[in-house]
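# Any chance you could fold what I've pasted below:
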Amino acid sequence: MNRTNSTSATPGSSSKWTPTIRDHPRQLFTQSVGPTVIISDSPLETFHLLFTPEMLEYIVTETNKYADQSMTPLQHEKWIPLTLEELKAYIGFCILMGVVTLPSIEDYWKKDTLLHYSPIASKISRDRFRDIRRYLHSADNTTLPTPGTPGSDRLAKVRPLINKVNERCSAVYLLDRDVAVDEAMIKFQGRSSLKQYLPNKPVKRGIKVWVLADSKNGKNGYFHTMQVYTGRQSTPEKHLGTRVVKDLTTSLKGKYHHVYFDNYFTSLNLLEKDGIYACGTTRSDRVGFPVDLKDPSLPDRGDYLMRQKDTVTVTAWKDNRIVRVMSTASDPTASSTVNRRCRTGEKIAVPCPQCIEDYNRLMGGVD
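Next up is the predicted model:
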């Protein structure tokens, strides 16, 4: 196997990539982890952990305010102000519609017994459901900047709600050491300038969000913090991936979490961030990438080469193709194996550096 010699020592202060690979001391992760509240068996109480009654009251207030601003005098006479209990029921109906799907919303109230769905139709009229859906609001329109002007926000009408949900998600659960940053999709088939198409995601069309999630064993998937992608701006943002990771991990700085992400986000500048250890696949055209790993000679599956600069180690490892990983989270002197199928269909253990095994195991927290 093609690899470099390694020793166990503290890293030097060299600013150049070197083939001499050493492990470096890491601060231990000692934070409390897991839920900060008692998890109830009640679905409603669990819902209120993330969507508090205060948040729902805020939506009720803004919905009634928007209805008053938008209605004609005749419409206003027929409008019954939304209440907290009715909003809860409306949200419940929306969740139920996601479980029991019909071709269109109107079908739940059809007289045709093949479509009519009494658990909803018997509780709320079609017109009332339409009215709540039409006027549902979580921001005061009179305080928002005009769209397209400096300071405007494409998510202004839902920004207060997004911020409050982020606050609650991070408050009720403390992340374990290993976390992942990745993009996820919220399924959406309507019309919106925010809609994206990601062919490699389980949900291919919808609203794209950047997510920081607990990645314990690569399968926990608790969403801790998110940012909604609002689409390409008139002036494209440079280093978007780096900025997203820094934004999402601001609260983790100095706690010595291990953060995993894919090659969209990875950069040398990002891995040199203090107080967070990181590991990510990377592209060979990244600024500062070691030249001799851009096109290395790795003839056999399992072969790898490493280069190190201070605490950052870059690995080029041969799988079916060459995989490049940049890491400060894994011991570069340690090795492991990953299971792969050979041409006969039989599973075989392929040797790899520890960073490869760690990445494969811990990157699945979001998807």
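# use CA for all of it now, contacts and neighbours both
OK.
# Run a quick neighbour tally on residue 250.
Residue 250 has 10 neighbours, counted by other CA atoms under 10 Å.
# Residue 86 is in what secondary structure piece?
Using DSSP states H and E, residue 86 sits within helix 84-99.
# heading toward the C-terminus, what's the first helix or strand past that helix?
helix 118-121.
# how distant is that following helix from the center of its chain?
Here helix 118-121 is found 35 Å from its chain centre; the criterion is CA atoms, centre = their mean, to the nearest Å.
# which outside residues touch it?
93, 108-109 (CA atoms under 8 Å, 6 or more residues apart in numbering).
# So for it, what gets flagged as buried?
Neighbour counts over helix 118-121 (16 or more other CA atoms under 10 Å) mark 120-121 as buried.
# One more, please, to line up against the first structure:
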Amino acid sequence: MSSSKIQDSIDDHSFDTLPLRAADDPTGVPKFPPEEGRGDDFHPFKLEYRDFKINPLPKEPLELFQLFIPISLIQSWVDYTNSWVAYSLKNAVIDNWNTPLSKQSRILKWEGISTATAYVWLGVLIYLGIHREISIKDHWKSPSLGDQRPLHSIIKFMPLRKFELITRYFRTFNYTKLDVRDESDLLKTFQAAEEWSNHIQRVSIELYLPETNLTVDECMVPFTGRSKETTLVKGKPTPVGSKVWVIAQQGFFLRWLWHVKSSPYTAVIVNLPTAKPQGKKGKLRTEIPLSNTQSIVVHLVKRLLPQTYHVFTDNLFSSPQLFRLLRQLGFGATGTARPNCGISTEMKRIKETGKAPDGTPLRYNEVILIPMPDKQV
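Coordinates of the predicted model:
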């Protein structure tokens, strides 16, 4: 039995992937002209490794859970929910779109919700996400011969009808301050979760002090409701939902920002190390703006406790301009790069041809160092 020869050279195009984003997704990849020339050596940015630290945790799992979902937060949700149902009944409607109330409307069976009931509902919701069934109703069915049902019966905690009713009308936001019918409010979907989102992030960085190495990436939160902020990213495990930019470590999310199509995150300006001529009249260019997507990296790192970090990114973010700015701010950076992200002409040629400067194919486990002209990247 023969085996195929192990590939000993790298074709850079073998790592190319199909476009993952929908046509209307404004996520911008780095797109800069290559820099001419190269440095004769690289001035390394020295980073001292710092291990992560977990601050003392509560003794009971429930107490840890309630750090992220405290009673005070649940109580505000209860108030929002009961207030919303009362408003709907008063106006004889059953939803945000003013669907008229009828004699068969389930909302007429609303009995109010307490903090304890809200915790039970939330526990059932979490369990449904962990233990999957074909349909929601299957979780409330009793086991029969040859038909195994969930080991943890939830029937005794909350009837199906009550669970569905609470799920439909549960509110994590004050409806008087957020009109979900107003399509001009581009942030309405995120505003509904902003209070809880900010709380989770605040608790996360209080409990976990990160080590030196961090990662910035995009993630998808499943969401198929009505929202202009729903994003399609083909090829992802969760292709449809709300996109968030996260800075994480060992699978633990520390900080994140919502991806908004009309981005509220301002582009960061990078001062160039040497003035470069630009335009027909040869004007000197002393600064260059990062794209909104690249600027996300800077915004996220600045949200952490002031420390020296080493940030890892993929080619959605990486560029010499971004890495130069991070170094100026006191952060190290490493990442994959696209040929058109502003790397040197020599490096661009290597990525496009898959060959070293001397014309030989790139080989595995071999590192080529080509510093930029300023010797900082």
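# if we can go back for a sec, mean deviation, the helix holding residue 86 of structure 1 versus structure 2?
Superposing on structure 2 and averaging over aligned pairs (mean CA distance after the TM-score superposition for structure 1), helix 84-99 of structure 1 comes out at 1.3 Å.
# can you pull the buried residues of that helix?
84, 87, 90, 93, 97.
# Just flag the most distant two among those.
84 and 97 (20.1 Å; CA to CA).
# What's the match for residue 89 of structure 2 in structure 1?
With TM-score structural alignment defining the correspondence, residue 89 of structure 2 maps onto residue 71 in structure 1.
# Report the central residue of structure 1.
Centroid check for structure 1 by CA atoms, centre = their mean gives residue 211 as the closest residue, at 1.6 Å.
# Report the secondary structure state of it.
Assigned by DSSP: H, G, I helix; E, B strand; the rest coil, the conformation of residue 211 of structure 1 is strand.
# before we move on, back to that, for the helix holding residue 86 of structure 1, packing partners?
Helix 84-99 of structure 1 is packed against helix 53-70, with contacts defined by 3 or more CA pairs under 8 Å, 6 or more residues apart in numbering; DSSP states H and E.
# who touches the helix it packs on?
76, 81-84, 87, 135-141, 161, 164.
# Please pick the buried ones from those residues.
Among the contacts of helix 53-70 of structure 1, the ones that count as buried (16+ other CA under 10 Å) are 82-84, 87, 135-139, 161.
# Nearest to residue 116 of structure 1 among the residues you listed?
Comparing these against residue 116 of structure 1 with CA to CA places residue 87 closest, at 22.4 Å.
# In structure 2, what residue corresponds to the closest one?
Taking TM-score structural alignment, residue 87 of structure 1 has residue 118 as its aligned residue in structure 2.
# Please apply the same query to residue 125 of structure 1.
Matched to structure 2 by TM-score structural alignment, residue 125 of structure 1 sits across from residue 159.
# For that match, list the residues it contacts.
Residue 159 of structure 2 makes contact with residue 140 under the criterion CA under 8 Å, 6+ apart.
# how close does it get to residue 171 of structure 2?
20 Å (CA to CA, to the nearest Å).
# and what of residue 226 of structure 2?
Taken as CA to CA, the span from residue 226 of structure 2 to residue 171 of structure 2 is 15 Å.
# which residues touch the residue mapped onto residue 248 of structure 2 from structure 1?
Alignment note: residue 248 of structure 2 maps to residue 213 in structure 1; criterion TM-score structural alignment. Contacts for residue 213 of structure 1 (CA under 8 Å, 6+ apart) come out as 175, 179-181, 221-225, 365-366.
# thinking again about what came up before, not counting its neighbours along the chain, what's nearest the residue nearest to the centre of structure 1?
residue 226 (4.4 Å; CA to CA, 6 or more residues apart in numbering).
# Which residues are in contact with the one you found?
Contact analysis of residue 226 of structure 1 by CA under 8 Å, 6+ apart lists 166, 209-212, 248.
# Make sure it is indeed in a helix.
No - secondary structure of residue 226 of structure 1 (three-state DSSP): strand, not part of a helix.
# Distance check, the equivalent of residue 181 of structure 1 over in structure 2 against residue 203 of structure 2.
Aligned counterpart of residue 181 of structure 1 in structure 2: residue 216 (TM-score structural alignment). Using CA to CA, residue 216 of structure 2 is found at 20 Å from residue 203 of structure 2.
# Three-state assignment for residue 44 of structure 2, please.
Secondary structure, three-state DSSP: residue 44 of structure 2 is coil.
# Translate it into the numbering of structure 1.
So, by TM-score structural alignment, residue 44 of structure 2 is matched to residue 24.
# Also residue 232 of structure 2?
When structure 1 is aligned by TM-score structural alignment, residue 232 of structure 2 is paired with residue 196.
# right, and its match touches residue 207 too?
Yes - using CA atoms under 8 Å, residue 196 of structure 1 is in contact with residue 207, at 6.0 Å.
# Tell me, how many residues neighbour the match of residue 232 of structure 2?
Counted with other CA under 10 Å, residue 196 of structure 1 comes out at 19.
# Next up, identify which helix or strand it is on.
Residue 196 of structure 1 belongs to strand 195-197 when assigned by DSSP H and E.
# where along the stretch 251-367 of structure 1 do the strands fall?
Along the stretch 251-367 of structure 1, counting by DSSP state E, counting those that start in this stretch, strands occupy 258-261, 277-281, 304-309, 312-318, 322-327, 335-341, 347-353.
# what range in structure 2 does the last one sit on?
Right, the one you point to is strand 347-353 of structure 1. Going by TM-score structural alignment, strand 347-353 of structure 1 sits over no part of structure 2.
# Equivalent analysis for the shortest one, please.
Under TM-score structural alignment, the match for strand 258-261 of structure 1 in structure 2 covers residues 310-313.
# ok, residues contacting that stretch?
For stretch 310-313 of structure 2, using CA under 8 Å, 6+ apart, the contacting residues are 47, 212-217, 331-336.
# Measure the mean distance from it to structure 1 post-superposition.
Its matched residues in structure 1 lie on average 0.7 Å from stretch 310-313 of structure 2 after superposition (mean CA distance after the TM-score superposition for structure 1).
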